[in-house]
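Colleague: sequence plus predicted model, see below.
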Amino acid sequence: MADSYDLIVLGSGPGGYVAAIRASQLGLKTAIVERELLGGICLNWGCIPTKALLRTSEIYHYMGHADAYGLTVEKPGFDLSKIVQRSRKVAGQLNQGVKGLMKKHKITVVEGFGTLTGKGKLSVEKDGKKTDLEAKNIIVATGARARELPFAKADGKRIWTYRHAMTPEEMPTKLLVIGSGAIGVEFASFYSDMGAEVTIVEMLPRILPVEDEEVSAFMEKALTKQGMKILTGAGVEKLDATAKGVTAVIKTKDGKAETAEFSHAIVAVGIAPNTENIGLETLGVKTDRGHIINDGYGRTNVDGILAIGDVAGAPWLAHKAMHEAVICVEKLAGGNPHAFDKGNIPGCTYSRPQVASVGLTEAKAKEAGHKVKVGKFPFIGNGKAIALGEPEGFIKTVFDDATGELLGAHMVGAEVTELIQGYGIARTLETTEAELMETTFPHPTLSEMMHESVLTAYGRPLHI
């Protein structure tokens, strides 16, 4: 006889485990099914361990520039195995934390590969044994995986996905990064700061293509100044791994095919949803290019089957999945939450310099028919940025000219991933320029630039 629950969550990434916790808080008897590690990709192989690596490279960068702060550091070096060990330890600590949360909230954890076998029915297989579960509602939160190039399968030695790039056995000397989204740029930043010669290849006309054009342009200049080679409007047509390195054929924007040698290559060309072999076809759940189609409450076209997180489409961000999870569960539990709004989900890239944004870019705002007011304030005009030795970057705000609505905010520079939530709150509260102007920002902080950017949009800057 099948074990019965009010809710079963398939997948324990940020979306899945948050959905399970919120369901338990609302009094639902809940089970969560996981085939690998609690916490999913984010905690174990994504968001968290990569930030541990980037923290290491950030400190290493500062060690190499200690003299600028009046300090002396002789011959800085590193132990690659210890760097990886620290990153894995951080991931392991958080994995244990999720286990503790499941126990605290009395959520049943079922290990194995889950498959939908019928309406409200799920079969979980592990080591040849099957466990049958049933529930009124099932949330699919199976996430996504790295997309591979058909002609360049990752071998873990010379051609890497993000997983391989997080646990390198040797430091690349000359690294090719294919793709310049957040994942590609973050790994390019890490390995460049650790001493590798880095080349980024991007098929689109600019790096970080989802960001505001001014941010992309600034980042290309900043990364080039750091020593990276950036090829936009270019594509890798062939990639061959050898015992000693990687040979790449790169078609540049002028149409020429060039051959180049690298020690390693990272493929960061997007993700593929984990929707295969989980029984979606059996129930007739609709998908679009593999991603499950849902509404603003996680509901699919099949009653009782919901989907959240990466498996349900862009933006492929952990915090999007968590927010979507809470809305989904509160709705199915009889609540009345606001429908999920992708426009208020911040995006962050933890490179050096950092990039963060929320809402519409200037170009997208104009495409949507808005007449805009735009303000931009440079880091060089901020006392805290100068004191930190981080005077490069800017904050840009985009407002609707007629209503004062904050349409979008875009940042590049030190610690902007910590600043962006201020604008996220402003958009959620439907704040206009008036409230932002009247808000007191503490001094000296980087956040003052947020205020100045707003003031600049309306011709009232105080420090430029």
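Modeller: Thanks, I have it. Numbering: from 1, shown residues only.

Colleague: from here on, just use CA atoms for contacts and neighbour counts.
Modeller: Noted.

Colleague: quick one, longest helix in the protein?
Modeller: Counting residues, the longest helix in the chain under DSSP state H turns out to be helix 80-104.

Colleague: most centrally placed residue in the chain?
Modeller: L317 (4.5 Å; Cα atoms, centre = their mean).

Colleague: and it, what is it in contact with?
Modeller: 309-310, 347 (Cα atoms under 8 Å, 6 or more residues apart in numbering).

Colleague: so how far is stretch 105-123 from its chain's centroid?
Modeller: A distance of 27 Å separates the centroid of the chain from that of stretch 105-123, by Cα atoms, centre = their mean, to the nearest Å.

Colleague: list the contacts of that stretch.
Modeller: By Cα under 8 Å, 6+ apart, the residues outside stretch 105-123 that reach it are 10, 20-21, 24-25, 29-36, 102, 124-126, 130-138, 277-280, 282-283, 304-305.

Colleague: what's the longest helix of the chain packed up against?
Modeller: Contacts defined by 3 or more Cα pairs under 8 Å, 6 or more residues apart in numbering; DSSP states H and E place helix 80-104 against helix 14-25, helix 40-45, helix 47-64.

Colleague: comparison target, given below:
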Amino acid sequence: MAAKTFDVIVVGAGPGGYVAAIRAAQLGLNVAVVEREHLGGICLNWGCIPTKAMLRSAEVFHLMNHAKDYGLGATGVSYDLDAVVKRSRGVAKQLTGGVGHLLKKNKVTVVMGEATLPAKGKVSVKTDKGTEELAAKHIILATGARARELPGLEADGDLVWTYKHALQPPRMPKKLLVIGSGAIGIEFASFYNTLGSDTTVVEVMDRVLPVEDGEISAFAKKAFVKQGMTIMEKAMVKQLDRGKGKVTAHIETGGKVEKHEFDTVISAVGIVGNVEGLGLEALGVKIDRTHVVTDEYCRTGVDGLYAIGDIAGAPWLAHKASHEGVMVAEMIAGGHPHPVKPESIAGCTYCHPQVASVGLTEAKAKEAGYEVKVGRFPFVGNGKAIALGEPEGMVKTVFDAKTGELLGAHMVGAQVTEMIQGYVVGRQLETTEEDLMNTVFPHPTLSEMMHESVLDAYDRAIHF
């Protein structure tokens, strides 16, 4: 049987793959996308989107419990975990259906099945009807990543969960241990803690949210502790003894191992790239610690083979994957796109309070040899934040003292995941402190704090 020939084959239909396929099709190329499980990938089905739906339920629950603060009355406030999960799954389903529609609208051929790359320019797909052979001059790998499993801490879906189990919980945890305080760990800790789980977070690094700026991490930790979470930093879970309905965790801190009992454990200790079983090694693709090695244009070094998104390494963010997908599609179509710069990609964490950042932390900027000017502005100095009843948070900006370049911006507080984009655009346009100072920010908005933080870096803050 002759192979079906395309201009481009995309392996994986997550936020990297489906976006690459659509952009390539828009540019007039004949495109096929191969997906083994769900259109939209982890992000739409089991990651970004359903977790935000659940966190929104927790946020509304939190507000209902604090109705009195707003001059309102709400008694007998409760939640129905099954209904919260059902809403979250409905949101995910609506969006994956949307992806299917978009691919169809753009005349992308969708092949559902498991792909291997038997030779250069060839993709073999095991479908439920047999094997389909596809060929293309350009192949884009967008197979994503999965949860890292540590030996002895493997998930069983009953006592020990991955993010997937945590999104469809068999029960409400009473005493919860979350291993890992990156975005995924801290979001689940936030969700379950808000709904009343007694929550402990164990982080191996010296602070929670370890990729964030130190001051932001410290501020967030204080908020989490105030909400009743137990935070254990520089700590490690050595083993889990599983019993009937309970887990005994051996947690090492400061050289001592203590035993703590929980009824549920969520493991969120990072991710590994889905690089196995594709035949990549035989093609000569370099793999480093479960990630495909690429250049700044996502080229693997094997002619016509690209890798985008989580499989190509950090930062492991859906929006990075999508942008790389567009870049690669435009390159294949003969364009000259700019490479994606990791330091210009914002990170957003939807815990309570929210955390968002872009660019260099203060410590990283100093490490890189910059002389810095740093500005800070607290939520408590902002009229809109006080009116919202959200006076806890801060905006921090880091500038190059010599040139005025905005090196990084870091925020913690209400709605910061929406605000960070202002600084992202600023960095893209190579803004300086002067440009930002001369920008008129609307009043009353939370965004005014972004202005004040810049002013503060140059000792010009008005409201603080």
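Modeller: Received it, and whenever you're ready, just let me know what you need. Keep in mind that what you see is a predicted model, and the values were worked out from it rather than measured.

Colleague: quick one: the helices in the stretch 251-400 of the first structure?
Modeller: 280-283, 318-332, 362-367, 383-388 (DSSP state H, counting those that start in this stretch).

Colleague: between those helices, which gets nearest to P461 of the first structure?
Modeller: helix 383-388 (14.9 Å; Cα to Cα).

Colleague: now the closest one on the second structure. Mean distance?
Modeller: For helix 383-388 of the first structure, the mean deviation from the second structure after alignment is 0.2 Å (mean Cα distance after the TM-score superposition for the first structure).

Colleague: what about the helices in the stretch 101-250 of the first structure?
Modeller: Using DSSP H, counting those that start in this stretch, helices in the stretch 101-250 of the first structure cover 162-166, 182-193, 213-225.

Colleague: so the first one corresponds to what in the second structure?
Modeller: Mapped onto the second structure using TM-score structural alignment, helix 162-166 of the first structure covers residues 163-167.

Colleague: for that stretch, which outside residues touch it?
Modeller: So stretch 163-167 of the second structure is contacted by 46-47, 50-51, 85, 147, 157, 184, 188, 266-268 (Cα under 8 Å, 6+ apart).

Colleague: can you list these in CSV and add distance to Q239 of the second structure and neighbour count?
Modeller: Below are the contacts of stretch 163-167 of the second structure laid out as CSV (distance: Cα to Cα, whole Å; neighbours: other Cα atoms under 10 Å):
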residue, distance to Q239 of the second structure, neighbour count
W46, 27, 21
G47, 27, 17
P50, 30, 24
T51, 28, 26
V85, 30, 20
A147, 18, 16
G157, 17, 17
I184, 21, 24
F188, 21, 24
I266, 14, 27
S267, 12, 25
A268, 15, 23
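
Colleague: strands along the stretch 301-450 of the first structure, start to end?
Modeller: For the stretch 301-450 of the first structure, the strands defined by DSSP state E, counting those that start in this stretch cover 305-307, 347-349, 354-359, 372-378, 394-400, 406-413.

Colleague: number of nearby residues for the closest residue in space to G92 of the first structure that isn't next to it in sequence?
Modeller: Once flanking residues are discounted, G92 of the first structure sits nearest to N44: 7.1 Å by Cα to Cα, 6 or more residues apart in numbering. If you count neighbours by other Cα atoms under 10 Å, N44 of the first structure ends up with 24.

Colleague: quick one: map N44 of the first structure onto the second structure.
Modeller: Checking TM-score structural alignment: N44 of the first structure goes with N45.

Colleague: got the contact list for its match?
Modeller: 38, 89, 92-93, 96.

Colleague: one more: L176 of the first structure?
Modeller: 198-201, 262, 264-266.

Colleague: one step back: and which of the contacts of stretch 163-167 of the second structure is nearest T290 of the second structure?
Modeller: Of these, the one sitting nearest to T290 of the second structure (Cα to Cα) turns out to be A147, at 12.0 Å.

Colleague: correct me if wrong: the closest one contacts I266.
Modeller: No - with contacts counted by Cα atoms under 8 Å, A147 of the second structure stays clear of I266, the gap being 11.1 Å.

Colleague: give me the common contacts of those two.
Modeller: 162-163.

Colleague: isn't V140 of the first structure up against G11?
Modeller: Yes - applying Cα under 8 Å, one finds V140 of the first structure in contact with G11, separated by 6.8 Å.

Colleague: next, work out how far apart the residue nearest to M112 of the second structure when sequence neighbours are not counted and V125 of the second structure are.
Modeller: Once flanking residues are discounted, M112 of the second structure sits nearest to E35: 5.0 Å by Cα to Cα, 6+ apart. Distance, E35 of the second structure to V125 of the second structure, by Cα to Cα, to the nearest Å: 9 Å.
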